[in-house]
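Chemist: Have a look at this fold, sequence not included:
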């Protein structure tokens, strides 16, 4: 009876055989670039993102059309235990002819790295193909450099020059440097 009381429960073997992992990305970097969710339909396959040569119509975005909807939302933000900043934010803007969404991840690890991942979605609602579908263009840009790489190419390398994602985007854009750009299109039926 005493041995029976000390025997582990049957489920403990499964528990003991599991591997635990403590590795995680403490910078909260996300590769998320948006997802598509549509009502299921037997008539049409679900739309998918396809590589494209189409580009976001920046001229249309700068037109003086009235903004019908604008919102900005911080999804998460961390000061990385006083070692920098990580922030994921979303901006949404709708005008009569188009809509635009910016999902921006900003990372600054002081003395180590800066990373700016921007995913832009754009849809010109005035342009439809013969089937009546509209096209959403998704553009993802990634800038990711160490402080040493910034210094080596003469770019600003003081953390104070990158206080937030908006100023960092301006500084990194002006400083040039490596940028990875991926562009995809999604055709949506009305």
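Modeler: Great, that's in hand. Values in this document were obtained by computation on a predicted structure and should not be read as measured data. Numbers count the residues shown, from 1 in each chain.

Chemist: C-alpha only now, for contacts and for neighbours.
Modeler: Noted.

Chemist: List the neighbours of the longest helix anywhere in the chain that are in contact with it.
Modeler: As assigned by DSSP state H, the longest helix anywhere in the chain is helix 165-175. By Cα atoms under 8 Å, 6 or more residues apart in numbering, the residues outside helix 165-175 that reach it are 87, 104-106, 116, 143, 155-156, 161-162.

Chemist: mind listing which of the residues you listed are in strands?
Modeler: Applying DSSP state E to the contacts of helix 165-175, the entries found in strands are 87, 104-106, 116, 143.

Chemist: Residue 66: which of the residues you listed is nearest?
Modeler: For the ones in strands among the contacts of helix 165-175, the residue nearest residue 66 by Cα to Cα is residue 104; the value is 23.8 Å.

Chemist: what's the burial count for that closest one?
Modeler: Residues near residue 104, counting by other Cα atoms under 10 Å, number 23.

Chemist: What residues does the residue nearest to it when sequence neighbours are not counted make contact with?
Modeler: Nearest non-adjacent residue to residue 104, counting by Cα to Cα, 6 or more residues apart in numbering: residue 118, 4.5 Å away. Residue 118 makes contact with 102-105, 139-142 under the criterion Cα under 8 Å, 6+ apart.

Chemist: Sort out which one of those residues lies nearest residue 184 for me.
Modeler: Using Cα to Cα, residue 139 comes nearest to residue 184 of those, at 6.5 Å.

Chemist: dropping in the other structure now:
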């Protein structure tokens, strides 16, 4: 067997053969494919799937007359489906998704995506913050005037009350609650996944983030999908969707809640607490909540 050979070049020289050159769009597409990560896990009655992919492209990569390309293009898709929303979050992950499927009912599922979440953002009115002091509001809004430059009002905080997309699933009201005592146990975690669906820093005036995470234990699973909003000096809001199920049962519990408070009522808290969604939610009063039982049709 002959030894590998190498070609010597003068110091600092670097050559690329014509045949080895790749167009820029090929390199970009290759990077996109490599960024995609799909995970799945089955336990009891369920199959759990998590998809993590690249951020949405900054521009369309198809010709104007390429109808097939337009159908596949995520920018075009979001433009069509969210045509009334004049602006989209800075960081948008169009293919990130969390899915819970019933194994014996393959068409039944609950899923969470950025597109469906953004469909529930108000496209007709500005955020409905209520600040106790007019002086506080006038001071805070000095840095927020740029949001009023858009031609039409919309909720630039991207607040959504989205609680997941149901397919072939029956939803009914229930007084049952998530078994928090079971979740407090130190059971081994067999599967864990976390996704960010969209995020925006509100022109450096805060944070809006929609994320999803799941953990599966031997006898149960728990999903937390959270919208966290912080408008500096003005408001904090958390919309949580919690899903709990026992892996040997076919019905699951979904709890949705809205918690929020004016920033002036949180002055006793450190900024580290306010800026951490995992801490601040416990300090916010519940404004709205509802619980449902979900089961396959």
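Modeler: Nice, thanks for sending it over. What you are looking at is a predicted structure, and each value in this text was computed from that prediction instead of being measured.

Chemist: picking up where we left off before, output the contacts of helix 165-175 of structure 1 in TSV; the columns should cover distance to residue 15 of structure 1.
Modeler: Converted to TSV, those look like this (distance: Cα to Cα, whole Å):
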residue	distance to residue 15 of structure 1
87	36
104	39
105	37
106	38
116	40
143	42
155	51
156	51
161	49
162	46
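
Chemist: Just the buried subset of those, written out for ChimeraX, thanks.
Modeler: In ChimeraX syntax, the buried subset of those is picked out as below (16 or more other Cα atoms under 10 Å):
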select :87,104,105,106,116,143,155,162
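
Chemist: Of the contacts of helix 165-175 of structure 1, which is the nearest to residue 79 of structure 1?
Modeler: For those, the nearest to residue 79 of structure 1 is residue 87 (8.7 Å; Cα to Cα).

Chemist: Quick check: the aligned residue for the closest one in structure 2?
Modeler: Using TM-score structural alignment, the equivalent of residue 87 of structure 1 in structure 2 is residue 209.

Chemist: Looks like that match contacts residue 195 (just checking).
Modeler: No - under the criterion of Cα atoms under 8 Å, residue 209 of structure 2 makes no contact with residue 195, lying 10.9 Å away.

Chemist: Which residue lies nearest the spatial centre of structure 2?
Modeler: Note on structure 2: the residue nearest the mean C-alpha position is residue 197, at 2.3 Å, using Cα atoms, centre = their mean.

Chemist: Tell me which helix or strand it sits in.
Modeler: Here residue 197 of structure 2, judged by DSSP states H and E, is contained in strand 191-200.

Chemist: what range in structure 1 does that strand sit on?
Modeler: Using TM-score structural alignment, strand 191-200 of structure 2 pairs with 69-78 in structure 1.

Chemist: Do you have the strands of structure 1 handy? List them.
Modeler: Ranges of strands in structure 1, per DSSP E, are 50-51, 69-78, 84-94, 98-109, 113-124, 134-146, 180-188.

Chemist: Using JSON lines, lay out these together with distance to residue 169 of structure 1.
Modeler: Formatted as JSON lines, the strands of structure 1 follow (distance: least, Cα to Cα, whole Å):
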{"stretch": "strand 50-51", "distance to residue 169 of structure 1": "25"}
{"stretch": "strand 69-78", "distance to residue 169 of structure 1": "16"}
{"stretch": "strand 84-94", "distance to residue 169 of structure 1": "13"}
{"stretch": "strand 98-109", "distance to residue 169 of structure 1": "9"}
{"stretch": "strand 113-124", "distance to residue 169 of structure 1": "7"}
{"stretch": "strand 134-146", "distance to residue 169 of structure 1": "9"}
{"stretch": "strand 180-188", "distance to residue 169 of structure 1": "14"}
